[in-house]
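*Asks:* predicted model and sequence below, questions to follow.
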Amino acid sequence: MAEVVVVGSGPNGLAAAVIAARAGLSVRVLEAQEQAGGGSRTAELTLPGFQHDICAGAHPMALASPFFRAFDLAAHGVELLTPTVSYAHPLDGGVAGLAWRNLESTVADLGHDGRAWRALFAPLVEHWPDVVELAMSDLRHPPLRVRTGLAFAIRLLEQASPLSDNRFRDDVAPAMISGVAAHAITSPRAFPAVGAALLLGTLAHAGGWVIPRGGSQAIPNAMIAEIERLGGEVRTGHRVDDFAELATARAVLFDTSPAELQRIAGDRLPSRYRDSLGRFRYGNAACKVDFALSGPVPWAAPGADLAGTLHLVGTRAQAMHAEHQVATGTFADRPYVLAIQPGVVDPTRAPEGQHTFYTYAHVPNGTDRDISDQVIDQVERFAPGFRDLILAKHVTPAAFMPAHNANYVGGDISAGAMTTRQTLFRPLARWNPYSTPIPGTYLCSSSTPPGPGVHGMPGLHAAHHLLRTRFGIVTHPLDLLRGAAPAYR
């Protein structure tokens, strides 16, 4: 048995495995699915030649995450393509808010709300590495960035309150913020959602929301190649059902939901801890609909055709209403739809002249309803004629999400409800959220801080703990990624 075993091959588990291998430890990754990568896989879901990202499609954190900055995806052969417009937010009437990579271009587009947009984001964009380090910390030991932290906190409090309505005069800018906030699949005014909006909104103007050439699979493939180069092993099609299989490893990391940890570890977990994990809440969910198209989406709003990502819901009020409906367990009349059109920068995703189109819509947890008709209606609302381009579609209702990723309980792609408490205390309230009562066993999934996203940081934080406590390695994981030799206490 390897010294370090990782259960699950999502970006967080692979991040921990890369770090352990860089520390000179023997590593084995066990993945239940036949394809490694977790939420960053790519497959032909509709027609031959159409490459679809199974879950994550655009990657604001691939350039910004401390893990990926140190790992250096480009040096490992991953080509990250940057759309001119990070995201677009169409409204009725053929207009759209455009988050250009260049902040001043967005300011110019927003007219008299442009100055307010600059005041909101410019201080964060100027110090974006500090913003990322704060947001991507373990939330127990945040770096001391007083000025940036204060600027972020002031904006968080404003945008999470009715005061946010006083900053802008028109509908476009507030709709743009609400569209990004709704990535959290909760009310766009909830603190975690606003935090996500400020972080992702900052990155839209500081590097952009990149799309990997060939598909998101390129990211885990690069990490797997590094693990194997260092002598590690990644086994796919290997489902772990009993912790006894892992017991001889010196350290075990679970890139899984708390529910999967409970299933595998069973009575090895003390009853009090097990009961606490059982109270971990899973949030609202996503219904994923992928399309093969005969041509580009005919957006009514100029500039929307340049965006890699689009938020299709309408005004801030309409976004709030849609998310409220889902939160109460009903289906939104006009659901929030997140769309990604990789073909704006990556022609390899589909046969020449044709396009892949990725969407997911927010739905109540656990539903098996196919809402692709509502998704098509919502796209058609902002792109008349879209329906005529559809060659094929592939639908994954929320209830079927766990079949390809057990972490998505009931279709919750955030691996846990994004409430304020569960953002600060994932998966439960303890000083070290990664350790478990089983010696040498750690949780490193998106169910731990700093939460969901393709950034690898839960894996980095968990690896930091296990290197020190199990192996006496005091070299920081980021230094190991940059080539430093492991030092022992």
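*Replies:* Yes, it's here.
*Asks:* switch to C-alpha atoms for all contacts and neighbour counts from now on
*Replies:* Fine.
*Asks:* neighbours around residue 298, how many?
*Replies:* Other residues lying near residue 298 total 16 when counted by other Cα atoms under 10 Å.
*Asks:* residues touching the closest residue in space to it that isn't next to it in sequence, list them.
*Replies:* Beyond its immediate neighbours in the sequence, the residue positioned closest to residue 298 (Cα to Cα, 6 or more residues apart in numbering) is residue 383, lying 5.1 Å away. Contacts for residue 383 (Cα atoms under 8 Å, 6 or more residues apart in numbering) come out as 297-300.
*Asks:* for comparison:
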Amino acid sequence: MTAARTDVDAIVVGSGPNGLAAAVTMARAGLSVRVYEKESHIGGGASTRELTLPGFLHDVCSAVHPMALASEFFRRFGLPERIGLAIPDISYGHPLPGGNAGIAWHDLERTVAGLGADGPAWRNLFTPLVEHSREVAELTGDQLLRIPAHPATLIRFGLRVLEQGSPLWNLRFSREVAPAMLTGVFAHSIRSLPSLATAGAGLTLATFAHSVGWPVPLGGSGSIIGALADDLVAHGGEIVTDSYIRSLDELPPARVVLLDVTPRALLRMAGEELPPGYRQMLRSFRYGNAVAKVDYALSDPVPWQNPELRSAGTVHVGGTRAEIARAENQVARGKHADDPYVLVSQPTLFDPSRAPEGRHVLWAYTHVPQNSGVDQQEHVTRQIERFAPGFRDTILAASSRTALDLENHDPNYVGGDIASGEVTMKQLLMRPVLSTDPWRTPLPGVYLCSSSTPPGPGVHGLCGWRAALSALRHEYGMTDGPDLSPGSKG
């Protein structure tokens, strides 16, 4: 364990993106900050490690980061000035039976051109959102109880969510490719389809695909964590590893405590110190279904049947809109899908340093019921092989983790729920409580800063940043957040 001082202004528990965003913000405000991390390495789900063979660097959880360039926190932090970000020309691809595929180019008009008769409908759906993508990011990255700063964009976005989140979702399209592409993005939310929550999250991600892009961090997701940790240390902060905090009583005195943990963990850590009503709201917080993950070391790139997919940063595997909806709805009913939806990325297409020369890493998720202990490696391999014949022959090694394995790695993934809380309309309003300041707990100086708070899941740092701003305002009377830009002293 790293040696630690006894005098500190702010303590952060958890060194994931949100915990470190909170720590950086507090340190930039001139406070002494200490971060406690239960593992021997930092980053949580945003770390990068050898999981299969020596020299093959895999992202432990997240690999592609649609929010990295859209996040207000990372814009202020100047993330692109600190690390390398590869932005693929093809944000995501979607294979379909028979060798056809939908291609979502970073360029909206190029995407439209490839969709034939449904191209104009795609343009009409996305042009108003792409032209106001920063406003979309602010709307979806903010606390929903606040008065929206961009009402016109909210109306445009809301109408599209109502359409694509309802049984009307096929009305604007006449072919199968465009609906399948949208469904592949909507399915990121691990919910039944269609639904308003999945449509809202999916349209946001799809908008970023045509605006800022879906970047792949060079060196892996751990490079984002490294940039945050470097900035924290440069401003006097410290990180204590191998330190699992199970109770608030284990922490030294500090004016502010920011917890990058779930409501379930907060209940355990604070116990009877919390008021009964608040405890009941935390107990009512629901966790969603889960993922099972497979990482592959490959001898060659994935041999997708459609050659355009071989340049895609992300591939959504599962077939038609109806097939993906069927698979996701099976999971929503507590079953393992017969033909699962699989989210795939091959970072070495854009960052060869992640594997030995000529070799590749492949990252894959599939969705499973909460608390699943069923290994999904064969299901994932078979589904990729369906659209990439010969894929099995490229596999040198694989590392497979069940939903329960993922929770064992990171307790914030309750039952394998990587969103740290079910993404529903109710829980977007009550995350975890109905409040204009949901990061602040009833305990003096204690704040919640995990993905269980607004705006929810994703590697964007916004939960931690907003929790820190709340703490600075309430505990120190600072109404303006500190300068986070590179080179600034805060």
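*Replies:* Nice, thanks for sending it over. Just so we're clear, the structure is a prediction, and the values are computed from it rather than from any experiment.
*Asks:* now do the same for the residue nearest to residue 298 of structure 1: its match in structure 2.
*Replies:* In structure 2, residue 383 of structure 1 lines up with residue 388, judged by TM-score structural alignment.
*Asks:* distance of its match relative to residue 309 of structure 2?
*Replies:* Taking Cα to Cα, to the nearest Å as the measure, residue 388 of structure 2 and residue 309 of structure 2 are separated by 10 Å.
*Asks:* before we move on, the earlier item: is it possible to export the contacts of residue 383 of structure 1 to a markdown table including distance to residue 411 of structure 1 and secondary structure?
*Replies:* Shown next, in a markdown table, are those (distance: Cα to Cα, whole Å; DSSP: H, G, I helix; E, B strand; the rest coil):
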| residue | distance to residue 411 of structure 1 | secondary structure |
| --- | --- | --- |
| 297 | 27 | coil |
| 298 | 30 | coil |
| 299 | 29 | coil |
| 300 | 31 | coil |
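*Asks:* what's the distance between the match of residue 383 of structure 1 and residue 152 of structure 2?
*Replies:* Between residue 388 of structure 2 and residue 152 of structure 2 the distance, using Cα to Cα, works out to 43 Å.
*Asks:* again with residue 11 of structure 2
*Replies:* For residue 11 of structure 2, the distance to residue 152 of structure 2 equals 40 Å [Cα to Cα].
*Asks:* the two: which is more packed in?
*Replies:* In terms of neighbours (other Cα under 10 Å), residue 11 is the more surrounded of residue 11 of structure 2 and residue 152; the figures are 28 against 12.
*Asks:* for the stretch 351-490 of structure 2, which segments are assigned as helices?
*Replies:* Listed in chain order, the helices of the stretch 351-490 of structure 2 (DSSP state H, counting those that start in this stretch) span residues 377-387, 403-409, 425-429, 462-476.
*Asks:* so where in structure 1 does the shortest one end up aligned?
*Replies:* Per the alignment by TM-score structural alignment, helix 425-429 of structure 2 matches residues 420-424 in structure 1.
*Asks:* repeat that for the last one.
*Replies:* The counterpart of helix 462-476 of structure 2 in structure 1, counting by TM-score structural alignment, spans residues 457-471.
*Asks:* how far does stretch 159-176 of structure 1 sit from its chain's centre?
*Replies:* Relative to the chain's own centre, stretch 159-176 of structure 1 is displaced by 25 Å; criterion: Cα atoms, centre = their mean, to the nearest Å.
*Asks:* oh sorry, the question was meant for stretch 75-84 of structure 2
*Replies:* With Cα atoms, centre = their mean as the basis, the mean position of stretch 75-84 of structure 2 lies at 18 Å from the chain mean.
*Asks:* any idea which of the helices of the stretch 351-490 of structure 2 is most buried?
*Replies:* Ranked by average neighbour count under the criterion mean count of other Cα atoms under 10 Å, these are headed by helix 462-476 at a mean of 23.
*Asks:* hmm, who's touching that one?
*Replies:* 17-23, 25-26, 71-73, 141, 255-256, 258, 260, 437, 439-440, 445, 447-451, 453-456, 478-479, 481.
*Asks:* counterpart of residue 108 of structure 1 in structure 2?
*Replies:* Alignment of residue 108 of structure 1 against structure 2 is given by TM-score structural alignment, with residue 113 as its counterpart.
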